[in-house]
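> Sequence isn't available, so here's the structure alone:
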């Protein structure tokens, strides 16, 4: 679905974004709001945890059943595609998952950052659950547990290593590739290849077009704070 935004929507969005501080220090938590530049344009920064799970049993992150946990939000399309891959490949018994609440909330009393949070109980928010592994209250807690000096965004998806208590990867494009190939020894649908070699160029080209023109285009439009970047 392609969303068309009017100038009235742009004006309302600009007002809402004006309520948030855009400047941040290295110590301050970050979100997509902080990716709006002084020119009013939204520029997405790269994901920071880019390590890989491998079918090689001697690798740092071997593809072991029960070792990894996927944190998502059903409100995030990038996180949702990771969950889709997990289910389609038949990895539900091998990789557990938890969803946070669908709406950002304040993550700490000591600053103004708002981001993904876990519900306090299983009944607070349909589909969302408390963190079953670390007792984290927010996705931010997981990032700070994985890296005490972390200064990037606190995003989902998060692919978590239960054994090493760290984030393996937070880039959805890489997580789905790992789910597609590296867990085939334990996947129920191991023969299903969602990225076949003879169709990769077409798949990757289509993904790039959808990402730039639609998925990320919505962010560029919705987070723009000036007319020029909005029109682009």
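Noted; the coordinates are in hand. Just so it is clear, the model here is predicted, and its values are computed rather than measured.
> from here on, contacts and neighbour counts on C-alpha atoms
Will do.
> Would you map the strands across this structure?
Using DSSP state E, the strands of the chain run over 68-72, 95-99, 105-106, 114-115, 158-161, 166-169.
> okay, now residue 51: neighbour count?
Neighbour count for residue 51, taken as other CA atoms under 10 Å: 16.
> burial count for residue 7?
11.
> on that earlier part again, can you lay out the strands of the chain as a markdown table showing distance to residue 36 and mean neighbour count?
A markdown table is the format used below for these (distance: least, CA to CA, whole Å; neighbours: other CA atoms under 10 Å):
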| stretch | distance to residue 36 | mean neighbour count |
| --- | --- | --- |
| strand 68-72 | 24 | 23 |
| strand 95-99 | 27 | 20 |
| strand 105-106 | 20 | 14 |
| strand 114-115 | 16 | 21 |
| strand 158-161 | 23 | 24 |
| strand 166-169 | 24 | 21 |
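> Now render these as JSON lines, adding distance to residue 194.
Shown next, in JSON lines, are the strands of the chain (distance: least, CA to CA, whole Å):
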{"stretch": "strand 68-72", "distance to residue 194": "19"}
{"stretch": "strand 95-99", "distance to residue 194": "18"}
{"stretch": "strand 105-106", "distance to residue 194": "35"}
{"stretch": "strand 114-115", "distance to residue 194": "31"}
{"stretch": "strand 158-161", "distance to residue 194": "19"}
{"stretch": "strand 166-169", "distance to residue 194": "20"}
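> Minimum distance to residue 150: which of those has it?
Closest approach to residue 150 among those is made by strand 166-169 (11.7 Å; CA to CA).
> Check which helices and strands that closest one sits against.
In terms of contacts (3 or more CA pairs under 8 Å, 6 or more residues apart in numbering; DSSP states H and E), strand 166-169 is packed against helix 139-146, strand 158-161.
> if we can go back for a sec, residue 192: which of the strands of the chain is closest?
strand 95-99 (17.4 Å).
> now the closest one, how far from the centre of its chain.
Taking CA atoms, centre = their mean, to the nearest Å, the mean C-alpha location of strand 95-99 is offset from the chain mean by 13 Å.
> same question, stretch 189-206
That offset, for stretch 189-206, works out to 22 Å (CA atoms, centre = their mean).
> Number of residues surrounding the residue nearest to residue 192 when sequence neighbours are not counted?
Leaving out its chain neighbours, the residue that sits closest to residue 192 by CA to CA, 6 or more residues apart in numbering is residue 89, at 6.9 Å. Neighbours of residue 89 under the rule other CA under 10 Å: 23.
> ok, second structure coming up, stack it against the first:
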């Protein structure tokens, strides 16, 4: 599916649905097992970024494998540098078509390949992190945080919806809008959501108090990309992340955690957005800056 198919007649960006939504769960067709699954991800993609963060936070690196694709995506989709040592494919599209030869959509990351069944189980990015947090609990590191505690799941799910609609996906709705009305609507929602989160974090270390949760993991990749990409490339230019004292301090506090820092690659991020989305940036020029100190206290 080309991007144009995700633009409504009113000029609004409407994200394609996830094609593969099978669950990895005990007793199911795809049970959780060490070494059975391979995560395909990109450091550039915010949806994939959060799956890499969770995998590292929970100490699942030896349980669930990971293949990192090249940040520059072309008409064939995401490319595996060299070839994938697990499946031998050169492009992620090969796994999609091996699972569904009639697939017509965009080939997206993250997605999970079942080595035993030899098929993609899921590209349902909201569920992938939850699966790592729940189905793979028996293999979590001893000191791993509980990112999706039972007693907070209702609150986490509700806030995640606000973050997704207004911000995670909101920046895309602003950036890909092809009408002034659609852009104005989306960019207003982006900054309304940032304002709400700034107020919340003024009195909390994390989004749900003093505990790191799934909500923080979902928010961080958008914040990490905001000033470097979304502010200019997606025209989310009313304010910068650095104009929000609480949000900027919070983002840097997360970046100081190895699982966040180690999976944040600003080079991949900038090259992907500015060199791949040529409908917005036909010159493919990657801008210099901004000069931000993510390690400042």
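Perfect, thanks for sending it. Predicted model, so just to flag it, every value in this text is computed and none were measured.
> Could I get the TM-score for this pair?
The TM-score (TM-score structural alignment, normalised by the length of structure 1) is 0.75; 185 aligned residues with a CA RMSD of 1.6 Å.
> that older thread, relative to residue 229 of structure 1, which of the strands of structure 1 is closest?
strand 114-115 (24.2 Å).
> How much space separates the residue most central in space within structure 1 from residue 171 of structure 1?
In structure 1, the centroid-proximal residue (CA atoms, centre = their mean) is residue 156; its distance is 2.6 Å. Residue 156 of structure 1 sits 8 Å away from residue 171 of structure 1, going by CA to CA, to the nearest Å.
> rewinding a little: now which residue in structure 2 aligns to the residue nearest to residue 192 of structure 1?
When structure 2 is aligned by TM-score structural alignment, residue 89 of structure 1 is paired with residue 58.
> again with residue 212 of structure 1
Match for residue 212 of structure 1 (TM-score structural alignment): residue 165.
> Could you identify the residue of structure 2 that aligns with residue 138 of structure 1?
Matched to structure 2 by TM-score structural alignment, residue 138 of structure 1 sits across from residue 91.
> again, but for residue 98 of structure 1
By TM-score structural alignment, residue 98 of structure 1 lines up with residue 67.
> Same check on residue 180 of structure 1?
So, by TM-score structural alignment, residue 180 of structure 1 is matched to residue 133.
> what sits against that match?
With contacts defined as CA atoms under 8 Å, 6 or more residues apart in numbering, residue 133 of structure 2 is in contact with 54, 58, 146-148.
> For it, give its distance to residue 201 of structure 2.
Separation of residue 133 of structure 2 from residue 201 of structure 2 (CA to CA) stands at 24 Å.
> For residue 170 of structure 1, see how far away the aligned residue in structure 1 for residue 18 of structure 2 is.
The alignment partner of residue 18 of structure 2 in structure 1, by TM-score structural alignment, is residue 47. Note on residue 47 of structure 1: its distance to residue 170 of structure 1, by CA to CA, is 6 Å.
> Settle it for me: which of the two has more neighbours?
residue 170 (24 against 14).
> Need the nearest residue in space to that one, chain neighbours excluded.
residue 158 (4.8 Å).
> What lines up with that neighbour in structure 2?
Mapped onto structure 2 by TM-score structural alignment, residue 158 of structure 1 lines up with residue 111.
> Kindly report the same for residue 34 of structure 1.
Superposed on structure 2 with TM-score structural alignment, residue 34 of structure 1 falls opposite residue 5.
> how close does that match sit to residue 14 of structure 2?
9 Å.
> Residue 169 of structure 2 now?
From residue 169 of structure 2 across to residue 14 of structure 2, the span is 9 Å (CA to CA).
> now swap in residue 266 of structure 2 and tell me
Residue 266 of structure 2 is 26 Å from residue 14 of structure 2, by CA to CA.
> How about residue 100 of structure 2?
23 Å.
> Give me the more crowded residue out of these two.
Neighbours per residue, other CA under 10 Å: of residue 100 of structure 2 and residue 14, the larger number sits with residue 14, 17 against 14.
> Do you have the helices of the stretch 101-250 of structure 2 handy? List them.
All helices of the stretch 101-250 of structure 2, identified by DSSP state H, counting those that start in this stretch, fall at 125-134, 153-163, 170-175, 180-201, 214-225, 231-233, 245-255.
> Could you dump these into a markdown table with distance to residue 48 of structure 2 added?
Shown next, in a markdown table, are those (distance: least, CA to CA, whole Å):
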| stretch | distance to residue 48 of structure 2 |
| --- | --- |
| helix 125-134 | 7 |
| helix 153-163 | 16 |
| helix 170-175 | 15 |
| helix 180-201 | 21 |
| helix 214-225 | 9 |
| helix 231-233 | 20 |
| helix 245-255 | 17 |
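> quick one, which of these is packed in tightest?
Mean neighbour count (mean count of other CA atoms under 10 Å) peaks for helix 170-175 among these, with a mean of 25.
> Give me the distance between it and the centre of its chain.
Relative to its chain's centre, helix 170-175 of structure 2 lies at 14 Å (CA atoms, centre = their mean).
> Ok, stretch 88-107 of structure 1 next?
For stretch 88-107 of structure 1, the distance to the chain centre is 10 Å (CA atoms, centre = their mean).
> quick revisit: distance of the match of residue 180 of structure 1 from residue 139 of structure 2?
In terms of CA to CA, residue 133 of structure 2 sits 10 Å off from residue 139 of structure 2.
> now do residue 34 of structure 2
8 Å.
> where do the contact lists of the two overlap?
Common neighbours of residue 34 of structure 2 and residue 139 (criterion: CA under 8 Å, 6+ apart): residue 63.
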